[in-house]
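Q: no sequence on this one, just coordinates:
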């Protein structure tokens, strides 16, 4: 809250400073001007000379009708309703990106566990929606509605964004009607919320419950991302000025695949990655904490053929710095099969470069190495208590099951796991596999469904 108030106060000071010596002149001459004049050195912010105010309304108003409310209907945990009518189980926002086809982007967690879906348009129309597909790793989903007179949002390449750009979040938060909030882009290429496919835009525009799936727009009303999550110190999930959005460079890769086939196929290089944390950096004697550790390499894979080894620290992929495993997987995951990649890494304190081509997904079966096991998108290593999960690949079977780096597998189907050999043997079983794991918060069961 303190940070948000400071930014608001700064914005007010900026307006006062800009208008202090020109307000009287502007009021005397602006009555006959058009509603909005282009920004200039005299007015660095858009200025509505007819009303004598600064405003971004002209750039934003055309996009607001494309923002919708999404209600997911399913089986309620409460008393059943008469006639078997599904109850509302969640509500969020969405944005129309293709008016002709009625295509809407929202979050996967908004539509999860739904039976039917309802869309409320800003003009008051209430429509049924069809779920085209969803992707848990990026938390994106695509809906389709049948209607005429729809408005779609214009899109811009998120790679053109810069920290400090103005950003506007639009949605239906906390039971309110369509709401617009303003902030700045406070960070780019954010990751670290896990080892999934992450490369978020960070903003301080107010985002609350109900904003999920709504658009993050630039000052011209163009789509730059989909609001997905917030960091909050409030147990009720209140806004603390830090929100994250999936950038258009990732969402369009996902959306195009969902529209075409209903599912997402990601490129892979055959390396299981873990994030370089401060603890791991100290353990390895490194002088930096940004990067992705190669935990294991699949024999015969692109990573293997390019010479990558267990323990290498990836610092860049193409022209992108590697913040952690999530940011590397985000770049690899949206590269079509056959795409050449240049990877910069460190080994024994020396920097090296590897060139490889992305390939289609490999078999997520069990692959047993000399010091690690890869299975269903997770890498395991021996520890005293059993087998510890070193890393989990975003979008994999292991990720979908909720397996996390740091989990220690102590049993599978009530059979104890005391070694990697035990793990490899038991993971080869058929059907769903129930793993007993220990975590910081206690013991849990995770079901892998190959």
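A: Good, I have the coordinates. Here the structure is a predicted model, which is why all the values come from computation and not from measurement.
Q: CA atoms for contacts and neighbours, from now on please.
A: OK.
Q: So what touches the host helix or strand of residue 303?
A: Following DSSP states H and E, one finds residue 303 within helix 302-305. Outside helix 302-305, the residues that touch it by Cα atoms under 8 Å, 6 or more residues apart in numbering are 269, 270, 271, 297, 298, 356, 357, 358, 359.
Q: What ranges does the stretch 201-350 of the chain have for its strands?
A: Remark: strands assigned in the stretch 201-350 of the chain by DSSP state E, counting those that start in this stretch are 215-217, 223-230, 243-247, 271-275, 292-297, 313-317, 320-321, 340-347, 350-357.
Q: which helices and strands does the fourth one pack with?
A: For strand 271-275, the packing partners by 3 or more Cα pairs under 8 Å, 6 or more residues apart in numbering; DSSP states H and E come out as strand 292-297, helix 325-333, strand 386-392.
Q: could those go into JSON lines alongside distance to residue 103?
A: Shown next, in JSON lines, are these (distance: least, Cα to Cα, whole Å):
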{"stretch": "strand 292-297", "distance to residue 103": "36"}
{"stretch": "helix 325-333", "distance to residue 103": "23"}
{"stretch": "strand 386-392", "distance to residue 103": "32"}
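Q: Mind checking the ones you listed for the one nearest to residue 218?
A: Comparison of the helices and strands packed on strand 271-275 against residue 218 by Cα to Cα identifies helix 325-333 as nearest, at 22.6 Å.
Q: so how far is the closest one off the chain centroid?
A: Distance of helix 325-333 from its chain centroid, counting by Cα atoms, centre = their mean, to the nearest Å, is 11 Å.
Q: In addition, the following structure is provided for comparison:
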């Protein structure tokens, strides 16, 4: 299976709805389906038509990096769709992968106008980007809270797929809270509304034409990354408006997204891991590691804890936690529910912004230079307790069990002295250790 970005796409075919009354419906029919009495047909057109003028085609242009014949104008390198969420300010939301590597951007309006657009900012972690155009007479969509969605709701995808003009497809919401597809912050809406190459960045609408998500990718049983050899298999994903508005607001305010983290490495609970831990369930996030001095450590979270809820949202896997942490206000407390030794416990964790500090110091450990250090069991000095694979420290040959003697020529007797010496040292840091009676010296970038 390959995850296929819906870039250069739009939508495809017309949907035909057959309505059959069941015995239950006959007893309690509820609200009727939208009906156009003049034409004698069931139709969602009245709600959707208000939003269609806000759906645009986005073209990304860039100059060639290879030999040219003197052409100065940028050439199209990718395209997709977008949707206007603020007509007064000309604000358009699309996907990051639609505008990536672009130098110039143009927007084709549904009324035939071609406008130049300016990139306000982009966020790779959520695959979202914000463009701005200067024009009069723009339309916008109404944005609703995606947390109100339910599996089984009708959903409509709009965009410019496969070289076609604006296209509308219909399906249902197949699932919510999908994650584990490769991006840093994932809480996708899954739908079977047809989404194809060109639909990227276009809106996913509810049956009243209101924005519930931004179409981002599809899962295909065949073909390559752009979907040239694989078609729509009825599995498409959209970024929900809950995440979209967090990102858009920050990009509009500062051109970048400030995102907090709690300092815990998480793994997804699956059947094999559940058997190892002798658990009777397979949904949750396993704490694999906790950074020294991190919010997670200060809240008492430990390796082996299993997070089951965050902010009263059920945790299906590690992505469920990151989907909440990744759009939480920095410094605001998040309530975690977790299991430890069969007991259900709660903790409040306040995400903090990622900092460039090369040293993360906790009460019992220091993480720095791609390694973890702790006080030696005999209380004499500091030992290397772990070295990250693929790090410069590992490449240099530093190993767990090495006893630290000096950093940058300064003797190191404890964790506080080690942390300060690493902070003060110039890169590469000169680290002197003893190993089996032998003194070794390493120069580690960091």
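A: Yep, that arrived. Bear in mind the structure is a predicted one, so any value in this text is a computation, not a measurement.
Q: What TM-score do the two superposed chains give?
A: Once superposed, the chains reach a TM-score of 0.76 (TM-score structural alignment, normalised by the length of structure 2), with 377 aligned residues with a Cα RMSD of 3.4 Å.
Q: Relative to structure 1, what is the average displacement of whichever helix in structure 2 runs longest?
A: Secondary structure of structure 2 read by DSSP state H shows that its longest helix is helix 241-254. Compared with structure 1 after the fit, helix 241-254 of structure 2 shows a mean deviation of 0.4 Å (mean Cα distance after the TM-score superposition for structure 1).
Q: Show me what that helix is packed up against.
A: Packing partners of helix 241-254 of structure 2 (3+ Cα pairs under 8 Å, 6+ apart): strand 114-123, strand 128-132, strand 211-220.
Q: of those strands, which approaches residue 18 of structure 2 most closely?
A: strand 211-220 (24.6 Å).
Q: Where in structure 1 does the closest one fall?
A: On structure 1, the counterpart of strand 211-220 of structure 2 by TM-score structural alignment is residues 223-232.
Q: Would you mind putting the helices and strands packed on strand 271-275 of structure 1 into JSON lines with mean neighbour count and distance to residue 117 of structure 1 alongside?
A: Shown next, in JSON lines, are those (neighbours: other Cα atoms under 10 Å; distance: least, Cα to Cα, whole Å):
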{"stretch": "strand 292-297", "mean neighbour count": "26", "distance to residue 117 of structure 1": "39"}
{"stretch": "helix 325-333", "mean neighbour count": "27", "distance to residue 117 of structure 1": "29"}
{"stretch": "strand 386-392", "mean neighbour count": "26", "distance to residue 117 of structure 1": "31"}
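Q: Show residues contacting the match of strand 211-220 of structure 2.
A: 106-107, 139, 153-158, 169, 201, 207-208, 211-218, 237-248, 251.
Q: returning to what we had before: can you redo the contacts of helix 302-305 of structure 1 as CSV with distance to residue 230 of structure 1?
A: Listed next are the contacts of helix 302-305 of structure 1 as CSV, based on distance: Cα to Cα, whole Å:
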residue, distance to residue 230 of structure 1
269, 31
270, 32
271, 30
297, 34
298, 35
356, 35
357, 35
358, 32
359, 33
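Q: Which one of these is nearest to residue 47 of structure 1?
A: Checking the contacts of helix 302-305 of structure 1 against residue 47 of structure 1 by Cα to Cα gives residue 358 as the nearest, at 48.4 Å.
Q: Would you agree the closest one is in contact with residue 331?
A: No: counting by Cα atoms under 8 Å, residue 358 of structure 1 does not reach residue 331; the two are 10.7 Å apart.
Q: picking up where we left off before, could you list the buried residues of the match of strand 211-220 of structure 2?
A: By neighbour count on 16 or more other Cα atoms under 10 Å, the buried set for stretch 223-232 of structure 1 is 223, 224, 225, 226, 227, 228, 229, 230.
Q: Not counting sequence-adjacent ones, nearest residue to the third one?
A: Okay, so that is residue 225 of structure 1. Using Cα to Cα, 6 or more residues apart in numbering and skipping residues adjacent in sequence, the residue nearest residue 225 of structure 1 is residue 247, 4.2 Å away.
Q: What does that neighbour correspond to in structure 2?
A: Counting by TM-score structural alignment, residue 247 of structure 1 corresponds to residue 240 in structure 2.
Q: Can you name the residues in contact with stretch 273-281 of structure 2?
A: 271, 282.
Q: mind checking the end-to-end distance for that stretch?
A: The straight-line separation of the ends of stretch 273-281 of structure 2 (Cα to Cα, to the nearest Å) is 10 Å.
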